[in-house]
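Asker: Next comes the sequence, and after it the predicted model I'd like to discuss.
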Amino acid sequence: MAEHELSGWKKWVEETGNQVNFFTGFFRNVFAGGFEWSEFVRQCYEIGYKSITLVGITSFIMGVVLTLQSRPTLVKFGASSMLPFMVCVSIVREIGPVITAIICAGKISSGIGAELGSMKVTEQIDAMDVSGANPMQYLVVTRILATTLMIPILTLMGDVIGLFGGYLAVNLADHTSWSLYFNKCLSSITFADLLPAFVKTIFFGFAVGFIGCYKGYNSNNGTESVGLAANSAVVSASLWIFFLDVVAVQITQIFFY
């Protein structure tokens, strides 16, 4: 039993050390010369543009569902006029960033893990290294920076679409003009709501890209490892998103409220 626990701890320490080495290697290559701008732009397109539809549909549904579920309770307490306030604060502060990041963890992190895992299995990464190319800079740096940039943008777009879904849901029972709804939403949020929500999406994006690249880049030989890398990337990225969200909430409570 003791040997089994020691083996588990040893494996965890080795995994942590490998992630730290991968993290330092990423930052070394970020500031190295010869940045691959064309690959970075292509990854922004693949990660950002091709995820807009999924993020938009999910955000719209979340805005509708949140509004429909919250309205009966607010009506019971005679506070139906607070519905735009509640929907806006909920989406901007928490639901928008977390849901968008989880969607990206499932779509983007798994895709990166599978792509780099297949390149590792077919020895394409080794071939790049032997030929004098820098696979860390070309494959890893561009993808991590692309997710770090695009996920905050996707979150902002998702927030707007979610609020529009909330507006349509409000008008299923009542008639509220768009200008009135929009003004109530703007009056309900402050800089203290927007800044922490935006900053944590940057860390969410970094976690999604980093975990996907790490799992794929360090996958073992064999075709089975490709699926394992993709699955492990989704699970690990999701856990990191929830962990970072808890930390962000605590920091926000200390410095902004």
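Answerer: Yes, it's here.
Asker: CA atoms for contacts and neighbours, from now on please.
Answerer: OK.
Asker: could you pull out the helices for this structure?
Answerer: 2-30, 37-47, 52-76, 83-90, 96-104, 110-121, 124-130, 135, 142-170, 178-188, 191-217, 224-255 (DSSP state H).
Asker: got the ones you listed as JSON lines, with mean neighbour count columns?
Answerer: Compiled in JSON lines, the helices of the chain are given as follows (neighbours: other CA atoms under 10 Å):
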{"stretch": "helix 2-30", "mean neighbour count": "13"}
{"stretch": "helix 37-47", "mean neighbour count": "16"}
{"stretch": "helix 52-76", "mean neighbour count": "18"}
{"stretch": "helix 83-90", "mean neighbour count": "21"}
{"stretch": "helix 96-104", "mean neighbour count": "24"}
{"stretch": "helix 110-121", "mean neighbour count": "25"}
{"stretch": "helix 124-130", "mean neighbour count": "14"}
{"stretch": "helix 135", "mean neighbour count": "18"}
{"stretch": "helix 142-170", "mean neighbour count": "23"}
{"stretch": "helix 178-188", "mean neighbour count": "15"}
{"stretch": "helix 191-217", "mean neighbour count": "23"}
{"stretch": "helix 224-255", "mean neighbour count": "18"}
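Asker: one more structure, for comparison:
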Amino acid sequence: MSAEACLDSSDISIHCGSTPSASFDDNGVLWVAFVQDEFVYVSHSSDLGKSYSNPVAVNSIAEDAEHNGENRPKIIVDESGIIYVSWTLKTSPRFTGEIRFSRSIDNGNTFEETRTINDDGLFTGHRFESLFLSESGHLYLTWVDKRDLEASLKKEEPYVGAAVYYAVSDDQGRSFSKNYRVANHSCECCRIAIAPKGPENIAILWRQVFGEDVRDHAISELSPYGDTLQTHRASFDEWHINACPHHGPGYGAIKHLQRLSHELVY
């Protein structure tokens, strides 16, 4: 379907929706999540994207889901066929939001009631979520969070940037842990990259504020039990800017089976 046709059509379709994200399941089926008309939709393709199933709405009530290059819905399908979807709900005032999550246990025919994962109850920034499923079955959600900024403002104390938080589900998305803080003083609006670190831990890469205005990347290893095991500065570009570049990192991890027994992160 062409862009012109979408303008004149009320069809719900991946071709007319915004910012799709994609993931393959263990059977080679391509699953996509996208936003259209204030709903997050899921559709799938069994022929490598030549055709798609009728989209199914994830949220039952219309809401303003983020849909841009840095902040779009995420989708993962586990080995049992459960479909996990996360996104950021835009709230008022500007630059605030909530981390939203739902799952389907019937092959994408229906989705459970949408849940909010951030647990502070504040109308502040909870945005730019990332979703990852470890080999051990731990489902991670990470995001940029401004609850500590709000606390500092109440105390009239200075605070630069935002913070990085995460939560983990160990029961296939039925429930999530409390929110864990990874680091203060992250960039306010850059996506977070995730790669595996062993069977159950993850490594995350994000843009951090060093000093007053240097915005370079930091990397941490996280456990599913709320442990931030190590944090390092990952880049030394010395980018002095008192603003968010709206440009997060990306990376992956591989195993070199012949020579190494651990992951390499790029």
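Answerer: Perfect, I can see it now. From a predicted model like this one, the values you see are computed outputs, not experimental measurements.
Asker: TM-score of the superposition?
Answerer: TM-score for the superposed pair, counting by TM-score structural alignment, normalised by the length of structure 1: 0.24. Supporting figures: 105 aligned residues with a CA RMSD of 6.2 Å.
Asker: Nearest residue to the residue nearest the centre of structure 1 in space, ignoring adjacent ones along the chain?
Answerer: Taking CA atoms, centre = their mean, the centroid of structure 1 lies closest to residue 101, which sits 2.7 Å from it. Excluding the flanking residues, the one nearest residue 101 of structure 1 by CA to CA, 6 or more residues apart in numbering is residue 204, at 6.2 Å.
Asker: The residue nearest to the centre of structure 1 contacts residue 206, doesn't it?
Answerer: No - taking contact to mean CA atoms under 8 Å, the distance of 10.3 Å between residue 101 of structure 1 and residue 206 leaves them out of contact.
Asker: And the contacts of stretch 230-237 of structure 1?
Answerer: The contact list for stretch 230-237 of structure 1 (CA atoms under 8 Å, 6 or more residues apart in numbering) reads 105-106, 109-114, 117, 207-208, 211-212, 215-216.
Asker: Quick one: residues contacting residue 217 of structure 1.
Answerer: Contacts of residue 217 of structure 1 by CA under 8 Å, 6+ apart are 113, 116, 117, 120.
Asker: what about 7 Å?
Answerer: Residue 217 of structure 1 sits next to 116, 117, 120 when contact means CA atoms under 7 Å, 6 or more residues apart in numbering.
Asker: Nearest residue to the first one in space, ignoring adjacent ones along the chain?
Answerer: Spatial nearest neighbour of residue 116 of structure 1, chain neighbours left out: residue 216 (4.6 Å); criterion: CA to CA, 6+ apart.
Asker: Quick check: that neighbour vs residue 229 of structure 1, distance?
Answerer: As judged by CA to CA, to the nearest Å, residue 216 of structure 1 and residue 229 of structure 1 stand 5 Å apart.
Asker: Same check on residue 144 of structure 1?
Answerer: For residue 144 of structure 1 relative to residue 229 of structure 1 (CA to CA), the value is 16 Å.
Asker: ok, now residue 119 of structure 1?
Answerer: 12 Å.
Asker: doesn't residue 239 make contact with the residue nearest to residue 101 of structure 1?
Answerer: No - counting by CA atoms under 7 Å, residue 204 of structure 1 sits too far from residue 239 to count as a contact (10.7 Å).
Asker: pretty sure residue 152 of structure 1 contacts residue 202?
Answerer: Yes - the pair residue 152 of structure 1 and residue 202 qualifies as a contact (CA under 7 Å) at a distance of 5.9 Å.
Asker: dump the residue contacts of the residue nearest to residue 231 of structure 2 when sequence neighbours are not counted.
Answerer: Distances taken as CA to CA, 6+ apart place residue 220 nearest to residue 231 of structure 2, at 4.3 Å, with adjacent residues excluded. With contacts defined as CA under 7 Å, 6+ apart, the neighbours of residue 220 of structure 2 are 203, 204, 205, 228, 230, 231, 232.
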